[in-house]
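Enquirer: Below are the sequence and a predicted model; questions follow.
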Amino acid sequence: MSSSPLSPSAPGRLPLLRPPDPHGHAKVSFVELFFDLVFVFAVTQLSHTLIGHFSLAGVLQTGFLMLAVWWVWIFTSWVTNWLDPERLPVRLCLFAIMLAGLLMSAALPQAFGERALMFAGSFAAIQVGRTLFFLWAVRGAERPMVRNFQRIGAWLSATAVLWIAGALHEPLRVPLWLAALAIEYVGPSAGFFVPGLGRSTTSDWNVSGGHLAERCALFVIIALGESLLVTGATFAAEPLTPIGVLAFLVSFAGSLVMWWLYFDTTNDFASGRIARSDDPGRLARLAYTYLHLPIVAGIIVNAAADEFVLAHPSGHTDLRTAVCLLGGVGLYAIGVGLFKRAVVGRWPWSHGLAALLLAAAGPFVHDWPAVATSAFACAVLAALAAWERASRAACLVPDSAAGETEPSIGP
């Protein structure tokens, strides 16, 4: 792995950087897990917003807000990859972000309405404040480290103006916020280029790959937990009927299969790949910063589908239920496939086939009971997970570089 001033093992490590880890996998601390609790609430808010405002405008707004929530979380995870959460100043910074994140999450259902300033102000304060804290934490460090976050600070300060301006001017809110979020998402791919400061390269972002992989896996767990919460809460509120029990069991099975596909066929292999990569920053930027988005989005959309199915399990599958069931599971399958493509280097065609099967069922599911549509989507995902598991077991090959075996995922 290439050396970088950001590496915990770099000579002259600053006091607030993580200490060297002999296993090359920085530990996920309890304070990071505590920090994630705010985003449990955020994911709950997003799924409930989607359920309560399922229209074209509501879906687009919820998708936009999900992108914003993910961006706050993943940026913070990058920073705690380098800074030591066991140090008091870093903990205090995380607690401040938690408070702002709680305000941001509380504002989500009315983010485009009366709580626009609360949402945008909290979001901008987190993005800019966290960057300023990092610059303070690494003061006196080697120039590349400081330059990286000076560039990030310039980009996020510019978008903060757009966020606040959009909150204050309702007629311009949507275009200004779209511009702000687009700029932030383009930033990492553009190396946060700033005239006079140049651009960052992925070799500058030397991360603990295992730590970042574990953090993203924990966010997937958060999203799956919300799916189970929706299933349990909706089932508890509905009359106890045989078909209701069946719908509950199918929804629960769907969450299990989502867990199976990600954690049993993908996560461990991907974690090993990034931990041994010569350029972990490139893989972390693509596979974890960008490509986990459709994975998390698919789970949130499927949670909304579980609510719709459990509320009306025996009726015909209406449009919103079909879109959330087939679209959510399809988005998840595509997301995991893209993630595998990033870490393996080739597209697993089985994921594309699963998405096509789900799409092909779209014109027919209106005549099916909602529970049957849910069972079909669950069966497609279960078949995909079983196929990938069998393929993984059949493709174990020696990895001379790692001195161990690792699978070549996908058929």
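Expert: Arrived safely.
Enquirer: From here on, just use CA atoms for contacts and neighbour counts.
Expert: OK.
Enquirer: Ala247 is in contact with Leu310, correct?
Expert: Yes - contact criterion Cα atoms under 8 Å: Leu310 and Ala247 qualify, at 5.9 Å.
Enquirer: And the helices in the protein?
Expert: Ranges of helices in the chain, per DSSP state H, are 30-52, 56-82, 88-107, 116-137, 143-168, 173-189, 209-237, 242-259, 268-275, 280-283, 293-311, 319-344, 349-361, 370-394.
Enquirer: Comparison target, given below:
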Amino acid sequence: MSNVLRRMHARGRGEAHRAATPLELFFDLCFVVAVAQAGRQLVHALAEGHPGHGIPGYLMMFFAVWWAWMNFSWFSSAYDTDDVPYRVVTLVQMAGVLVLAAGVPRAFDRGDFTVVWFGYLVMRLAMVAQWLRAALSAEGEERRTALRYAGGVALCQVGWLGLLLLPSHAKPWVFLVMAVCEMSVPVFAEHRQQTGWHPHHIAERYGLFTIIVLGETVSAATVAVQSAVDEHGALGLLLPIAGGGLLLIFAAYWIYFAVPIHLHLASNRQAFLWGYGHYLVFGSAAAIGAGIEVAIEEAAGKAHIATFAASAAVTVPAALFMLTVWLIHSRHQKRGFLQQSVLPVSSLLVLACTFAGHQAVLLAGLVAAVTIAVGVTLTARAASREAAA
């Protein structure tokens, strides 16, 4: 009967062998749909030559997806009881994710956030219920922290009504203000006492979501290549893009998982900056796949943009990924000027590849591959010096 209903006590930070659960993995898979929807809308906007609409729209939709995932992931790291009520409420949250994903095209194309807001409402009611349940089982400052979370999440959901009630020109500003308010809730809620999130567990959760985003990128690029080959057979232009894109994706995986970041996550001071910074990591990783689709459509003559713009759709997010991973993730484990400079320099070189015409993606992929080789070599030399000392 213990698995039917348990008291929702905080998990211990020093808990051994803490790993992601099957329920958490199932939860993450629901976000594949939402990420794919946001990426697909970005492709359409960029291919039609509307970056001024596509990029802000993508940033807003991806924030909605990312923040919904963040809310659950950090809560589950601190309070996962894996009993019946916890599982049922989590499944309700997953239903909300799917509703949100269904509303992404309408929000992106028409500025109609009704379906997205309702999906968020479903998720938020479940999230508030989880925090209230945690408060019932806690005492003192831990209870007040849970109540602050419940209240903050509920108030922010009310604030998002501005997307439904205010005119179109005000919606980007509403989104910006509410995004700041959302990210302020954890800072406010935990200013007296930290929740019991687990460093190794949360690092694993972020790593798994990185894999999911990169997997979606591979899928999007594969479909784009298949479509172009079926319709045009322009293998001479498509194969370099496909090869360079694949090298970029493989390099993104290697770069992210090169260091054990959980050793850096000692307190909220490190965790907030690292966790929030992943908005750019995840968003740029997903945008690489969208950019590959755009580059393929341009090479096949289906996109209404210049080759330079199509190349930039790949190189800019790839460079942003490299730089952001170094800034919030990799640099904490790098030693010496040479190791620290590899990713920043490589990000600049990837950007420079934008001017290489139809070979831009292939050259960017080769730069990424060389980056891995240089990084591995420098790490091996540093390890040899330490062993000799």
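Expert: Received the coordinates, thanks. Bear in mind that the values here come from a model prediction, so they are computed numbers and not experimental data.
Enquirer: Got a TM-score for the pair?
Expert: Laid over one another, the chains give 0.85 as their TM-score (TM-score structural alignment, normalised by the length of structure 2), with 366 aligned residues with a Cα RMSD of 2.8 Å.
Enquirer: who wins for proximity to Glu406 of structure 1 among the helices of structure 1?
Expert: helix 268-275 (6.7 Å; Cα to Cα).
Enquirer: That closest one versus helix 209-237: what angle between them?
Expert: 150 degrees (axes from the mean of the first three to the mean of the last three Cα atoms, to 10 degrees).
Enquirer: separation between the aligned residue in structure 2 for His53 of structure 1 and Leu246 of structure 2?
Expert: Using TM-score structural alignment, the equivalent of His53 of structure 1 in structure 2 is Ala45. Noted for Ala45 of structure 2: a distance of 23 Å to Leu246 of structure 2, by Cα to Cα, to the nearest Å.
Enquirer: Now which residue in structure 1 aligns to Val104 of structure 2?
Expert: Using TM-score structural alignment, the equivalent of Val104 of structure 2 in structure 1 is Leu108.
Enquirer: what's the burial count for that match?
Expert: 25 (other Cα atoms under 10 Å).
Enquirer: wouldn't it be in contact with Leu46 here?
Expert: Yes - counting by Cα under 8 Å, Leu108 of structure 1 does reach Leu46; the two are 7.2 Å apart.
Enquirer: For the aligned partner of Ala290 of structure 2 in structure 1, which residues are in contact?
Expert: Superposed on structure 1 with TM-score structural alignment, Ala290 of structure 2 falls opposite Ala304. Counting by Cα atoms under 8 Å, 6 or more residues apart in numbering, Ala304 of structure 1 makes contact with Ser47, His48, Leu50, Ile51, Ser227, Val230, Cys324.
Enquirer: What is the aligned counterpart of the last one in structure 2?
Expert: So that's Cys324 of structure 1. Looks like Cys324 of structure 1 aligns to Ala313 there (TM-score structural alignment).
Enquirer: Can you give me the distance of the residue nearest the centre of structure 2 to Leu23 of structure 2?
Expert: Structure 2 has Phe282 as the residue nearest its centroid, 2.7 Å off, counting by Cα atoms, centre = their mean. The gap separating Phe282 of structure 2 from Leu23 of structure 2 is 21 Å, by Cα to Cα.
Enquirer: that older thread, so which of the helices of structure 1 has the densest surroundings on average?
Expert: Sort the helices of structure 1 by mean neighbour count, taking mean count of other Cα atoms under 10 Å, and helix 293-311 sits at the top with a mean of 26.
Enquirer: coming back round to it: next, the contact list for the match of His53 of structure 1, please.
Expert: Taking Cα under 8 Å, 6+ apart, we find Ala45 of structure 2 in contact with Pro51, His53, Gly54.
Enquirer: go with 6 Å
Expert: Gly54 (Cα atoms under 6 Å, 6 or more residues apart in numbering).
Enquirer: Same check on Ala10 of structure 2?
Expert: Ala78, Tyr79, Gly196.
Enquirer: how about the nearest residue to it, chain neighbours excluded?
Expert: Tyr79 (4.9 Å; Cα to Cα, 6 or more residues apart in numbering).
Enquirer: Aligned against structure 1, show me the partner of Ile211 of structure 2.
Expert: So Ile211 of structure 2 corresponds to Ile221, using TM-score structural alignment.
Enquirer: Kindly report the same for Pro344 of structure 2.
Expert: In structure 1, Pro344 of structure 2 lands on Gly352 (TM-score structural alignment).
Enquirer: swap in Pro199 of structure 2?
Expert: By TM-score structural alignment, Pro199 of structure 2 lines up with Gly209.
Enquirer: so what's that match closest to, chain neighbours aside?
Expert: Ala275 (4.6 Å).
Enquirer: my read: the one you found touches Leu212, true?
Expert: No - between Ala275 of structure 1 and Leu212 there is no contact under Cα atoms under 6 Å: 9.5 Å.
Enquirer: quick one: contacts for Lys27 of structure 1?
Expert: Applying Cα under 6 Å, 6+ apart, no residues contact Lys27 of structure 1.
Enquirer: ok, now how distant is it from Leu92 of structure 1?
Expert: With Cα to Cα as the criterion, Lys27 of structure 1 and Leu92 of structure 1 are 19 Å apart.
Enquirer: Same check on His48 of structure 1?
Expert: 30 Å.
Enquirer: Gly330 of structure 1 too?
Expert: 40 Å.
Enquirer: what do you get for Gly362 of structure 1?
Expert: 49 Å.
Enquirer: what do you get for Leu212 of structure 1?
Expert: Look at Leu212 of structure 1 and Leu92 of structure 1: by Cα to Cα, they are 21 Å apart.
Enquirer: next one: Glu226 of structure 1
Expert: Distance of Glu226 of structure 1 to Leu92 of structure 1, given as Cα to Cα: 27 Å.
Enquirer: same question, Leu132 of structure 1
Expert: Per Cα to Cα, Leu132 of structure 1 is found 14 Å from Leu92 of structure 1.
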